[in-house]
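> Take a look and give me a structure for this.
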Amino acid sequence: MKLKMAKNSLFAILLRSRWWISLLIGLLLTLISVALLPDEVRVVGALSGLPFFVIAIVAAIRQWGRPSPERVAQIQDAIAALSWPAFANLLEQAFVREGHTVQRGKTEDFDFELERQGRRTLVSARRWKSARTGVENLRALQAAREARTADEALYIGLAPLSEQAQPYATAQGIQVWQAEELALALHDLALPKATGR
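Below you'll find the predicted structure:
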């Protein structure tokens, strides 16, 4: 039986938060225990901070090299204001930097065809500003993937996936990039000035 942490448990929330918050909680518990508990239980009380130190380490490892939430929001705002040609050029730069050869798509179903080490990926990104991503967009990308016998598919959009789209993406193995993944991919590229749609 595989154990799974509840999504809104204290430790799950701390894993999604900045690592130093868990470290601070652990330090506070340890200091309070040392200051207030009697000598015979002081060590046991001080150890109550140990799970928070472990969570801090795990969160720090997960967050290493990832942009801060502030940087993610900054990049999200910047790319939401871009026109499609400017955003497409930015994505192309990021893909090339990662070692892909890039071809622009010639149909509505995908926008880029990437190739690296013999593996091909179709990318759909033109609807990155849509308020919500429905399953029909993912179905079109998956159909193009099957027709072109591509190895992978990637959908890029700032909005969350609909309730039907999320399980479909998981079942078909479609990668989804949203604000955090885009911030990581574009972290050191110069963002062009917004020019409208």
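> Only C-alpha atoms from now on, for both contacts and neighbour counts.
Fine.
> Let me see the ranges of the helices in the protein.
Here the chain has its helices, by DSSP state H, at 10-16, 19-36, 39-46, 50-63, 69-80, 84-97, 135-147, 165-172, 179-185.
> Which strands and helices lie in contact with the fourth one?
It refers to helix 50-63. For helix 50-63, the elements it packs on are helix 10-16, helix 19-36, judged by 3 or more CA pairs under 8 Å, 6 or more residues apart in numbering; DSSP states H and E.
> how about this one, so we can line them up?
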Amino acid sequence: MKFKMAEKSLFATLLRSPWWVSLAIAAVLALLAMSLLPPDYKVVGATSGFPFLVIAVIAAARQWRLPSAARVAQTQQAVAAMAWPEFAALLEAAFRRDGYSVRPGGGAAVDFELERQGRRMLVSARRWKSARTGLEALRPLQAARDAAGGADALYIGLGELTDTARPFAATHRIAIWQADEVALALRGLPLTAPKP
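Below is the predicted model of the structure:
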């Protein structure tokens, strides 16, 4: 059985927040304990902030790898200017680098079929330039996944999700990559074709 932290719990919220927020909470708890508790309990009270220190370290490690806002904007601009074959080649290189075996998709809704450690994933990315992603893009991917029998699903699109698409993706466990995730996936790869 896999343990999954509740999405709205304090620690899950802190993991998504800047790392220094958890560090500040740990420091405040330690200072309060040192100044308000009797001498025999000061050290024990000061350690009450330790879980927040651990969360700060985990959040810092995660955030260290994330691309900056400038890098996200640069990547978004570069991939929005690409033609499909160029963008598809970049995605394929990124997936292979991350340990996936990559095959072309088997239908209009699926551009890539990925496999890693026995898990399959269907990827739809051809509409990456769309300004808004609605149900018309996600339903065919969901249908293809149902037909594939248990594969994971990933939709890649730079535009925002409509109000109906976001809950549909969450309900059907379709992972969504937008500009931040695309920038992270393409880290270290050349975003422009080499000049002849």
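> quick revisit: quick check: which of the helices of the first structure is buried the most?
Most buried of the helices of the first structure by mean neighbour count (mean count of other CA atoms under 10 Å) is helix 179-185; its value is a mean of 20.
> contacting residues around that helix?
Identification of contacts with helix 179-185 of the first structure by CA atoms under 8 Å, 6 or more residues apart in numbering yields 66-67, 71-73, 75-76, 94, 157-158.
> what would those residues look like in TSV with distance to Glu146 of the first structure?
Below are the contacts of helix 179-185 of the first structure laid out as TSV (distance: CA to CA, whole Å):
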residue	distance to Glu146 of the first structure
Arg66	33
Pro67	34
Arg71	36
Val72	33
Ala73	34
Ile75	32
Gln76	31
Ala94	25
Gly157	21
Leu158	25
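> Among the residues you listed, which one sits closest to Gln175 of the first structure?
Nearest to Gln175 of the first structure out of the contacts of helix 179-185 of the first structure is Gly157 (CA to CA; 11.0 Å).
> which residue lines up with Pro167 of the second structure in the first structure?
For Pro167 of the second structure, the aligned position in the first structure is occupied by Pro167, per TM-score structural alignment.
> do you know how far its match is from Gly65 of the first structure?
Going from Pro167 of the first structure to Gly65 of the first structure by CA to CA, to the nearest Å gives 29 Å.
> before we move on, what about Phe87 of the first structure?
Between Phe87 of the first structure and Gly65 of the first structure the distance is 23 Å, computed by CA to CA.
> Surely Tyr155 of the first structure is in contact with Gly173?
No - in this structure Tyr155 of the first structure lies outside contact range of Gly173 using CA atoms under 8 Å: 10.8 Å.
> Compare the two and say which one has the larger neighbour count.
Using other CA atoms under 10 Å, the more surrounded residue of Tyr155 of the first structure and Gly173 is Tyr155, with 24 against 13.
> Now do the same contact list for that one.
By CA under 8 Å, 6+ apart, the residues touching Tyr155 of the first structure are 123-125, 138, 141, 174-177.
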